[in-house]
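In: coordinates for the following, if possible.
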Amino acid sequence: MKRKFRHCARRAGPLRPAAVARPGRAGLLASALFVLLAALAPALLPAPARGENLERQRDRYLEAESALRRGQLSRFEQLKQKLFEYPLYGYLDFAYLRKYRKKATAEQLREFFRLYNGQPIATRMRTAWLQELARRRDWETFLDFYWPQTSTRLRCHEIHARLKLGREPEQALEDALELWMVGHSQPDACTPVFKALYAASVLSADHIWQRIRLAFAAGKPSLARYLARQLSGGDRRWVERWYQAHRRPTAALTSNWAQHDSPLVREILAHALIRLARHKPAQAAQHLQRLEKTHRFTPGRRGEVLRRIALSAVLSDDPQADALLARAPDDGQDHDLAQWRVRHALRRQDTAAVLDTIGQLAPALRGQDEWRYWEAWALDRQGQRGRAMQIYGELAEKRSYYGFLAADRLQRDYAMNDRPTPARRDELRQLASWPAFRRAHELYLLGRRTDARREWYAATRQMEQRQLELAAVLAHRWGWHDRAIITAAEARHWDDLALRFPLAHRDTILAAAARYRLDPALIYGVIRQESAFMEDAHSAVGALGLMQLMPATGRQTARALNIRYGGNRALLHSSHNIQLGSAYLNHLLTRYKGSPVLAAAAYNAGPHRVSRWLPRKQAVPAALWTENIPFRETRHYVKQVLTYATIFDWRLSRTITRLSSRLSDIRPRD
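Out: Purely as a prediction, here's the structure:
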């Protein structure tokens, strides 16, 4: 579906809260101009700024922001009136209202939302305004402005408003129950709503037990313990036993209360067994075997416990993994365990078991490149070369990890399948003239990357595939590579390699590669997988920048190099991040004797984990070792980095390093 963007009407003066407004001739003129512009809104076109170049307007915009921060409102308004045609004009209204929202009136906000409806600043302002109205406890106005929200905090405020005003209280309590019934704590804004649930006697003991079960399943035992306060004394004791079983499963499994057989006891014991199996699967299996003699576990619960024990055994390469896998029933639904049966057979290099376990996978899984490749590998080792070569040949036509592995088996050139995106200059010019793209580009040039991404998302979220392809090309030509990569992926447009694998920061990367004796394609591969070239990338765990360095790693690496760290924000500077990230990658390669597989795994999961995953006795082929990395994320990461390094070899017009040559055998731990 095509998305049409229309240039919103703007007024010359700021949207001033009544308490700080300065009425006078200028204010009346501004008001009159607003009325005129509002009437002409449909006729306004998304024309570029006229009369002066964008660079001058950009400077004036920054000056206006500075005046607003300093409280120089007359100067702010004077500058703002000269920026009417500047793409970011609305951001000045937004900044003004957000700064003075505590004194703003509902009418001023209505004007703002009318002018900027559909733009990211309207969404952000609505959130800020709703939070302000909740602070004022102005529930009538809150409901007038409320739109459906993803924010749990605002949803709770909305339910609270309905309860306060008596608007469909029964439905409000039902909505509150939905927000309450989760396995984690909710924001403080929900507290009065949840108190209303308790006061209205909506929550029964069954409801509380249901949430307690969700909390334990989510690994939130303290929440379960807190919820138990609403239960009877007898029930509280059972929740406390469950809490202790979560924390100390071995002790719980041999406690006096565990000797009784009841549905609740079995449920708690199953939880304890699964908790114990995470680190001691064989011991958990022994406890289950003992308890089965006195407790009537249902087939479903017994099967779940056995599958979790078997999975833990395989992931930890437990010596009893074969026996534990054999005990675990196949319910046809646990696809994760089914695939680990194959990986375990690969670890043992048991080709018959590999073929057998692949044959037991669901058809959709069995047809994936991963398992087709290993099926061909097993057939080849069994002497069934005809069928193996056929599968290898089909895979070798693809630009992928398994495609490259298959091409190495066949000693073929890699199929890069590069298809540049056709894009006419007039198509790109028309797209770039859309108001949302003009705003996104200006914000990008100003270094306001988060705001720029919001505008980009708003512009592209309802685009058709061809428009998305053009948008990806546009971002690429702007040098905004992370948006180009992500937008191409949204278009499912995989084959424009210049767009998806840009040679950004080339001089910096080549210099770092020379300094630290690294393969530049490997540095590119890490950057492409870590951040997709998003220079200001922040991960949920605190990693920063192009190469997603943790601050502690950055500091340690800078100290080792005897260079200035510069603080965490310095990691967002591309050259600094590449220098430290490349040095750390070199450190890992040195530690793991030049193995790109182990270095990539350690870069993602940490050296301490990789050292635990090393073979115990004899060397293992790297491709087999990679398949048995316990963490799904790290397993995928290693494959992607190596694949991307191969593609960047091609993009750099270098002799391509064969993937198999990067897969030297993984030697046992020292």
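
In: from here on, contacts and neighbour counts on C-alpha atoms
Out: Fine.

In: sec struct for Ala475, please.
Out: Secondary structure for Ala475, judged by DSSP: H, G, I helix; E, B strand; the rest coil, is helix.

In: isn't it up against Ile486?
Out: No. At 10.1 Å, Ala475 does not count as touching Ile486 under the criterion of CA atoms under 8 Å.

In: okay, the two: which has more neighbours?
Out: Ala475 (21 against 15; other CA atoms under 10 Å).

In: next one: the one helix or strand Tyr637 maps to to chain centre, how far?
Out: Using DSSP states H and E, Tyr637 sits within helix 632-651. Relative to its chain's centre, helix 632-651 lies at 19 Å (CA atoms, centre = their mean, to the nearest Å).

In: to compare against the first, here's the next sequence to fold:
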Amino acid sequence: MPILLKALQYLRQHLKRLHLAGLLSGLLCVLLLFPASSSTSAFFGRQYLPLQPDPQARLLFTQTYRELRRGQLVDLAEVLPNLQHYPLAPYLEYQLFRNQLAYRVVDQDRIHSFLTRHADAGFHARLRDEWLTNLGQQQNWDSYLQATSTHGLSNNLNLQCFQLRAEAAIQGQSMQWLEQAADFWRNNQPLPASCRPLSESLHLLGLLSSEDYANAALALMRNRQTSQAWALNQHLTPQDRQWLTFWRNARQNPSAQINALLQGRVNLKSVDASLRDELLTDLLQHHGRTHPTQTRQFVTQLTQHELISQQAGWSVLEHLAIRAAQRSQDATLELFARIPTEARSFTGHEWYARTLLRQAQWPELLDALQWLNAEQLSTGEWRYWQAHALQQTGETAEARQRLQALATERQYYGFLAARELGLPLSMNAADTPIQAHHLQELSQHPGLIRAAELYFTGFTEDATREWLHSLRDATPEDWIQAGWLARHWGWHDRSVDAANRAGMMDALELRFPLAHLETLQPLAQQANLELSLILALIRKESLFNPDARSPVGALGLMQVMPATGQQVSRQLRINLQPESDLLKPEYNLPVGVHYLAGLMRRYQQDPILAAAAYNAGPTRANSWRNSFGQETDPLWVERITFAETRDYVKSLIAFSEVYAWRLAQEAQRQALLNPLPPGPEG
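Out: You can find the predicted model right below:
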């Protein structure tokens, strides 16, 4: 039975058995006086709902907007008169202009007039930039300058290059323009392709020195844009050509070039020592990814030939040691031993300490932690493991004192500390009261009305853009009230984001929404899963955004991969079109819960292994289980070699605890609002 139902049933029976009708009434009054500590649905009137549009207008807009988003040039002459009072009507014109720009059939006067009328709309900056790009590509410089003078210019380098070219073409190359253009060229490498004519003009005018070109080439090499850097070779001095030629050739064949350097067939002695260190460090670190043994040999030889400084050599060796530590390789401690302790970076010190932690070398870990900086030592991770190491080395009093301080915090390591000490978990939830007047103002904001309607019609990307644009100057209090508004609309990822932007990390009712309970409660019960675990997973995977798409293709609330969705749908005997249906909660949630339940059964109800498998796949989770052991514990989690999965598991465990608390609070609230009638007397 789900946690919420269990807690609700228990509380009702307990109150009934004790005949605490008077206490129940008193608690109910307190609850109603302090809405911020409970669900807010009862405190929202219809005045906080977005304007209710004509259903026919909404349908007409939705159908037309979808056609336009498919790239069609729809005639809006018969559509717009039917949407005169509909808040999203301008979005049809916006998308039509975007299509016309793509086909290069736009009327310049009409788009200028449209942007002027809708200067405060969320789409303004996007449409303006696309229009400016179109004008720049056509070299319509007069219209370009008129557009930027009226509608502004973003920090986009491509558009700024067009702006400089437009000014030169229309206003001439004044001394001020020459200085501005040259400074722009120097300070914004690497530049986009649209700046090539500007670069050529500056070169012909003699405004760029060989030093300017050398600095640009260096910036491009640091950005790993080797071919673009090589294109500047002709403008460099012979000395600068020397290092660029070596660096470029060595990226193509590092071992051959480094051997040539060691054998004297290539000479970098005249290159500045710091630059030589930089380029050799870059080459050796990248070569070390695939050839670590040869790279260590190169470091020794280059140091002996005084071609690389001792500190740079240690930096490369540390880089190799850190990579070994990240993979938990057996030789990691030996690799760190080759670098003097005082020569290691703070990152190196931390990975050395993490290696000792994974190997449970507690006395050595305590010594290693002394080399971490204050910021590193202040994290929950190292506070917990330092206390654990003290405990393991007999310093139990100090260990307990440190754990007690950590146990007062709502975080993964705080929960671990509390569990060890047998203390209740600290949630530290803060009241975030609803301000009725403030909420009323926000609910009537034109931009937020548009954002809400876009959200309700399913155009979430546009809705989010409109929402953020409307709240671009919001204060923390604005964000909190906006969070309540989004929460009331069921737009949960925005309510979480709003609380975060307000800096209200303790606003748990906003940051950990109890969403989709009507669907999830029976699913959790059928799958024999804790509801808190499912909610935690959704919170971690998608932030309750049903339209979430990951870079690797995972979809929806529970971020299900299409192939996994197809496989699970066959088990559930439901017809599923993965690419579209997994973006719908009614499909995503049953599929995701079923898949999670299968992982829990596979790993004997171990949430750590199930979480690791959900994130990294069962194959990887199995390999970790074989390497670290069948029984999981906090140290097992630290040994996970994928940083993303390691953090994922910690987040899921912590979020599950928060959601267990949230569900218990909600069950208590429901019990107080819906008390059972008193039992028979006697």
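
In: can you give me the TM-score here?
Out: Scored by TM-score structural alignment, normalised by the length of structure 1, the superposition of the two chains gives a TM-score of 0.79; 602 aligned residues with a CA RMSD of 3.7 Å.

In: how much space between Glu469 of structure 1 and Ala388 of structure 1?
Out: Shown here: Glu469 of structure 1 relative to Ala388 of structure 1, a distance of 37 Å by CA to CA, to the nearest Å.

In: with Arg461 of structure 1 instead?
Out: Taking CA to CA as the measure, Arg461 of structure 1 falls 43 Å from Ala388 of structure 1.

In: these two: who's more crowded?
Out: Higher neighbour count among Arg461 of structure 1 and Ala388: Ala388, with 22 against 13, using other CA under 10 Å.

In: ok, that one touching Arg381?
Out: No. Contact criterion CA under 8 Å: Ala388 of structure 1 and Arg381 do not qualify, at 9.1 Å.

In: stretch 27-43 of structure 1 maps to which residues in structure 2?
Out: Stretch 27-43 of structure 1 corresponds to no residues in structure 2, going by TM-score structural alignment.

In: could you find the counterpart of Thr351 of structure 1 in structure 2?
Out: Taking TM-score structural alignment, the alignment pairs Thr351 of structure 1 with Trp362 from structure 2.

In: now do the SS call for the residue nearest to its match when sequence neighbours are not counted.
Out: Nearest residue to Trp362 of structure 2, sequence neighbours excluded (CA to CA, 6 or more residues apart in numbering): Ala389, at 5.0 Å. The three-state label given to Ala389 of structure 2 by three-state DSSP is helix.

In: still on that earlier bit, average offset of the helix holding Tyr637 of structure 1 relative to structure 2?
Out: Once superposed with structure 2, the aligned residues differ from helix 632-651 of structure 1 by a mean of 1.9 Å; criterion: mean CA distance after the TM-score superposition for structure 1.

In: mind listing what's buried along that helix?
Out: Neighbour-count burial for helix 632-651 of structure 1 flags 634-635, 637-651 (criterion: 16 or more other CA atoms under 10 Å).

In: alignment lookup: Gln285 of structure 2 to structure 1.
Out: In structure 1, Gln285 of structure 2 lines up with Ile274, judged by TM-score structural alignment.

In: name the element that match belongs to?
Out: Using DSSP H and E, Ile274 of structure 1 falls within helix 263-277.

In: whichever helix or strand comes after that helix vs structure 2, average distance?
Out: Moving toward the C-terminus from helix 263-277 of structure 1, the first helix or strand encountered (DSSP H and E) is helix 281-291. For helix 281-291 of structure 1, the mean deviation from structure 2 after alignment is 3.4 Å (mean CA distance after the TM-score superposition for structure 1).

In: hmm, who's touching helix 281-291 of structure 1?
Out: If you take CA atoms under 8 Å, 6 or more residues apart in numbering as the criterion, helix 281-291 of structure 1 is touched by 253, 273-274, 276-277, 306, 309-310, 312-313, 318, 320, 324.

In: so what's Ala521 of structure 1 up against?
Out: Counting by CA under 8 Å, 6+ apart, Ala521 of structure 1 touches 644-646, 648-649, 652.

In: now which residue in structure 2 aligns to it?
Out: Here Ala521 of structure 1 is matched to Ser532 in structure 2, going by TM-score structural alignment.

In: try Thr152 of structure 1
Out: Using TM-score structural alignment, the equivalent of Thr152 of structure 1 in structure 2 is Leu157.

In: distance of that match from Gln404 of structure 2?
Out: Here Leu157 of structure 2 is placed at a distance of 52 Å from Gln404 of structure 2 (CA to CA).

In: please apply the same query to Thr645 of structure 2.
Out: Thr645 of structure 2 sits 28 Å away from Gln404 of structure 2, going by CA to CA.
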